[in-house]
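Asker: pasting the structure only:
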């Protein structure tokens, strides 16, 4: 974008009042121009073609095509606009799905107007943005996952190499018969290994064992 050209914004939300509020707020912000609106994700490709936005403010929950799908489709285009997801739903899955779909920002609808305008400018300049609350949630999730990984690795560290092979196969969903074939064991030996492993790890069943393998990053 040229220095003097405003950031072109497309507002996508199925709530007409929300669209009107965002449009009024952003059109009054320095260096930003709302060039179009859409009330569902299925309208986004045509709106992007018609208005050539630099940034799309994308709602998550819409009746026909949700914001995650619309974001993914936009970001697959040859010269895609940046996308900021703006939603009231801040679940971990929504955040991660939005970021994996290619969103450059994730803000909650209770974000102050001036902060939303600044986020639009930042994202247009190539700087991803997350609200502080979202950043903290992601940090907490990573910390939990890291802790589960460390604990799982430590637990599996007590197994012998052969038991470790059996555990990985269980985590990959193999049956006892398939494990016997894969590891060149008798079926009775596999059953004995599995029983012994469950006892050694103080687990009740194969499902718990498979989850442990997953937490350890081995399946």
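Answerer: Arrived safely. The structure presented is a predicted model; accordingly, all values stated were derived computationally and were not measured. Residues are numbered from 1 along each chain as shown.

Asker: CA atoms for contacts and neighbours, from now on please.
Answerer: Noted.

Asker: which other helices and strands contact the host helix or strand of residue 193?
Answerer: According to DSSP states H and E, residue 193 maps onto helix 187-200. Here helix 187-200 touches helix 161-171, helix 176-183, going by 3 or more C-alpha pairs under 8 Å, 6 or more residues apart in numbering; DSSP states H and E.

Asker: Which neighbouring elements make contact with the last one?
Answerer: Using 3+ C-alpha pairs under 8 Å, 6+ apart, the elements in contact with helix 176-183 are helix 161-171, helix 187-200.

Asker: and with 7 Å instead?
Answerer: helix 187-200 (3 or more C-alpha pairs under 7 Å, 6 or more residues apart in numbering; DSSP states H and E).

Asker: buried sites along the next helix-or-strand element following the helix it packs on?
Answerer: Under the assignment DSSP H and E, the closest C-terminal helix or strand after helix 187-200 is helix 206-215. Counting neighbours by 16 or more other C-alpha atoms under 10 Å, one finds that the buried residues in helix 206-215 are 206, 209, 210, 212, 213, 214, 215.

Asker: Check it against this one:
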């Protein structure tokens, strides 16, 4: 055993045992230091013995900080806790003549197996459908697109009226006479007709292409409202 952890000899030198408690331990340590210190005892002092005692004292404090007790002492008990802990047993129900009682543990086991089987079936059924996501390129991109788009299967086309656009796309998040905003996507109108759009991947519209404009589709500018 290392001299710095020889707590048995330290207790012997202090005249204590491991169950003395921290207060008594510190008092005995101070008395012993006074008996060994050269400033007090002069030539009768024992400096090597004092240095060894100081190292053991510091190691004891470290041990107490980690474990809440002095080295070699029994572990502290929780106030109010009984030891050994009381054991409880469930009352035994007697079975009627000729009838066997199923163990309680067996019933719990069957219930647990049934719950796990139901969860597995649900998970397998849910796995067949796509999980909605905002990333069209990631898993479940089709479901994400369907979640944003209205129920109508008809697609927006250039030249459609405002009423037709509303039936296909639904109400916009921001509505102006010349442009409807659907989040980052938008639809342009002129003279009450669809003249262009932009369908953002994060909020796709019910359209056949990502963007379109009347000028590029027909080779002419939008006609003036009559």
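Answerer: Received, thanks. None of the values given here were measured: they were computed from a predicted structure.

Asker: TM-score them against each other, please.
Answerer: Superposed pair, TM-score by TM-score structural alignment, normalised by the length of the first structure: 0.21. Supporting alignment: 68 aligned residues with a C-alpha RMSD of 5.1 Å.

Asker: rewinding a little: just the helices and strands packed on helix 187-200 of the first structure: most buried one?
Answerer: Stretch with highest mean neighbour count among these: helix 161-171 (a mean of 19; mean count of other C-alpha atoms under 10 Å).

Asker: Tell me what angle that one forms with helix 206-215.
Answerer: 100 degrees (axes from the mean of the first three to the mean of the last three C-alpha atoms, to 10 degrees).

Asker: what ranges do the helices span in the second structure?
Answerer: With DSSP state H applied, the second structure shows helices at 7-14, 22-36, 38-41, 47-67, 104-126, 141-148, 162-169, 214-218, listed in chain order.

Asker: swap in the first structure?
Answerer: 16-27, 44-51, 67-75, 92-101, 113-124, 132-156, 161-171, 176-183, 187-200, 206-215.

Asker: Put together a markdown table for the ones you listed, with distance to residue 33 of the first structure on each row.
Answerer: Shown next, in a markdown table, are the helices of the first structure (distance: least, C-alpha to C-alpha, whole Å):
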| stretch | distance to residue 33 of the first structure |
| --- | --- |
| helix 16-27 | 5 |
| helix 44-51 | 11 |
| helix 67-75 | 20 |
| helix 92-101 | 24 |
| helix 113-124 | 11 |
| helix 132-156 | 26 |
| helix 161-171 | 52 |
| helix 176-183 | 61 |
| helix 187-200 | 62 |
| helix 206-215 | 46 |
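
Asker: Find the nearest non-adjacent residue to residue 206 of the first structure, please.
Answerer: residue 170 (7.3 Å; C-alpha to C-alpha, 6 or more residues apart in numbering).

Asker: where's the one you found relative to residue 177 of the first structure, distance?
Answerer: As for residue 170 of the first structure, its distance to residue 177 of the first structure is 11 Å (criterion: C-alpha to C-alpha, to the nearest Å).

Asker: Residue 22 of the first structure now?
Answerer: In terms of C-alpha to C-alpha, residue 22 of the first structure sits 60 Å off from residue 177 of the first structure.

Asker: ok, now residue 96 of the first structure?
Answerer: From residue 96 of the first structure to residue 177 of the first structure the distance is 37 Å (C-alpha to C-alpha).

Asker: and what of residue 196 of the first structure?
Answerer: Residue 196 of the first structure is 17 Å from residue 177 of the first structure, by C-alpha to C-alpha.
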